[in-house]
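Undergrad: just coords:
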């Protein structure tokens, strides 16, 4: 890590977050990095690092930790039901809610422009910060520590056994179920491009179906763009066939 590339974290803020996480960092600079938004780094110059790499890692750590917890809690649920539960738990609104419970928005190092635009309370920013903090725990203490944090922080969100199967499904889950039933295969998502400044990026994603059809969509995060692409694919699935000209 480059010298002076990460902002010093206030002792009171660090202690408050560690108590809320149930984890004490050996290397608090990881926590400081997790709380550093790209807008702060961009305004401060090229030496400053930010949390996007940790966010990338945290996304994978979170998915594994939630998957393991659901697998152990709901031994009778099938793969499709577990997938739906996980999708709801790791959704952007769900993670933003947890980030607000930790007051992550107030703790973020953020550029003035992003802050003026309401970045400290934006769901996408908060959910990304939550994933970055979890990655920091993982890097500092390993998967067992990260899993323990997930178990603790998600405690208000774990469904009860009697309502383990949710009534509402997101677009990606619905599309995957249809494709698995029809083709015994799943849709694939890939990032085509991203546009705009760091504090207001737009991501373009395409979903490829097993039969070769593709649907592209944009969103303010990869997750939102994927959901929109899945929604477009579902609309096409449900649309009546068009009459061909004779």
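TA: Arrived safely. Keep in mind that this is a model prediction, so the values were computed, not measured. Residues are numbered from 1 along each chain as shown.

Undergrad: CA atoms for contacts and neighbours, from now on please.
TA: Noted.

Undergrad: Pull out the buried residues from stretch 117-135.
TA: The neighbour-count check on stretch 117-135 (16 or more other C-alpha atoms under 10 Å) flags 119-121, 123-135 as buried.

Undergrad: Kindly report the same for stretch 13-31.
TA: Neighbour-count burial for stretch 13-31 flags 14, 17, 18, 20, 21, 23, 24, 25, 28, 29, 30, 31 (criterion: 16+ other C-alpha under 10 Å).

Undergrad: for the protein, which helix is longest?
TA: Secondary structure of the chain per DSSP state H: the longest helix is helix 52-73.

Undergrad: which of the residues in that helix are buried?
TA: 52, 54-55, 57-59, 61-62, 65-67, 69-70.

Undergrad: cool, stretch 142-150 as well?
TA: Buried residues in stretch 142-150, defined by neighbour count with 16+ other C-alpha under 10 Å: 143, 145, 146, 147, 148, 149, 150.

Undergrad: From those, pick the one nearest residue 6.
TA: Checking the buried residues of stretch 142-150 against residue 6 by C-alpha to C-alpha gives residue 146 as the nearest, at 22.0 Å.

Undergrad: Against that first model, consider the following:
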């Protein structure tokens, strides 16, 4: 590793609050296959770590849900976990810790906007989780994940996000008449890695609900939820 790369990785350590014993493992977690393909001297990339990190992340979230939400059954716990570890959720966390700034990607991938692709960022985050697990153990990986995801898990567990209100709104309107539903972006604010979106849902051209979220999908769900409330729909049914 070059001196500049070592300094970059040390900056990243400060952001995530984890000190690596073996810095090369973190470097590997932040090396995309496109970068390795363009540099013959680099033999490895982060896909194997991504594979491991997926399982470690699932274990951490499952354990947290199992211990904290003793009243929820297996099916509900599975749906909550799926919502938390989905690509949009992980890419959101990846942007918060600025993985897009520190990941090494190939020039071709860079030109096609790879540094901002949800899939690439989510995969890199899983690789970082695996790197922490390998370097410092399960508890360190768990502390890292929960430090950034615990609030999200709890919000989803309270049905604030994981309920599919968009589908409920669509189904409700289809039973009554053919309506045109449209979601419009009203505003976008905040830093590139920590944006807040405001979405408005229109039914036949009329504003029916608004919602804010850390992703467009989250804001759309909250806008749909507000529309359902405005229509007098019982959301507990």
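TA: Arrived safely. All values derive from a computational prediction rather than experimental measurement.

Undergrad: rewinding a little: among the buried residues of stretch 142-150 of structure 1, which are in helices?
TA: 143, 145, 146, 147, 148, 149, 150.

Undergrad: Can you show me the helices along structure 2?
TA: In structure 2, the segments counted as helices under DSSP H are 3-16, 23-29, 33-38, 47-68, 74-84, 87-96, 99-102, 107-111, 118-136, 138-157, 165-176, 216-230.

Undergrad: what angle separates the fourth one from helix 138-157?
TA: With axes from the mean of the first three to the mean of the last three C-alpha atoms, to 10 degrees defining the directions, helix 47-68 of structure 2 sits at 60 degrees from helix 138-157.

Undergrad: on average, how far is the longest helix of structure 1 from the matching bit in structure 2?
TA: Compared with structure 2 after fitting, helix 52-73 of structure 1 deviates on average by 0.7 Å (mean C-alpha distance after the TM-score superposition for structure 1).

Undergrad: and that helix, how far from the chain's centre?
TA: What separates the centre of helix 52-73 of structure 1 from the centre of its chain is 9 Å, taken as C-alpha atoms, centre = their mean, to the nearest Å.

Undergrad: Structure 2: matching residues for that one?
TA: Counting by TM-score structural alignment, helix 52-73 of structure 1 falls onto residues 47-68 of structure 2.

Undergrad: now do stretch 104-113 of structure 1
TA: Taking TM-score structural alignment, stretch 104-113 of structure 1 hits residues 99-108 over in structure 2.

Undergrad: Please identify the buried residues of that stretch?
TA: Within stretch 99-108 of structure 2, the residues scored as buried using 16+ other C-alpha under 10 Å are 99, 100, 102, 103, 104, 105, 106.

Undergrad: Check whether the second one really touches residue 119, as I assumed.
TA: No. Residue 100 of structure 2 sits out of contact with residue 119 when judged by C-alpha atoms under 8 Å, with a separation of 11.6 Å.

Undergrad: My read is that residue 135 of structure 1 contacts residue 53, right?
TA: No. Using C-alpha under 8 Å, residue 135 of structure 1 is not in contact with residue 53, being 9.2 Å away.

Undergrad: check contacts around residue 92 of structure 1.
TA: 123, 124, 127, 223 (C-alpha atoms under 8 Å, 6 or more residues apart in numbering).

Undergrad: Out of the buried residues of stretch 142-150 of structure 1, the closest to residue 48 of structure 1 would be?
TA: Nearest member of these to residue 48 of structure 1, counting by C-alpha to C-alpha, is residue 146, at 25.7 Å.

Undergrad: Please pull up the equivalent of that closest one in structure 2.
TA: Checking with TM-score structural alignment, residue 146 of structure 1 has residue 141 as its match.

Undergrad: Contact partners for that match?
TA: When contacts are counted by C-alpha under 8 Å, 6+ apart, residue 141 of structure 2 touches 129, 130, 132, 133.

Undergrad: Thank you, goodbye.
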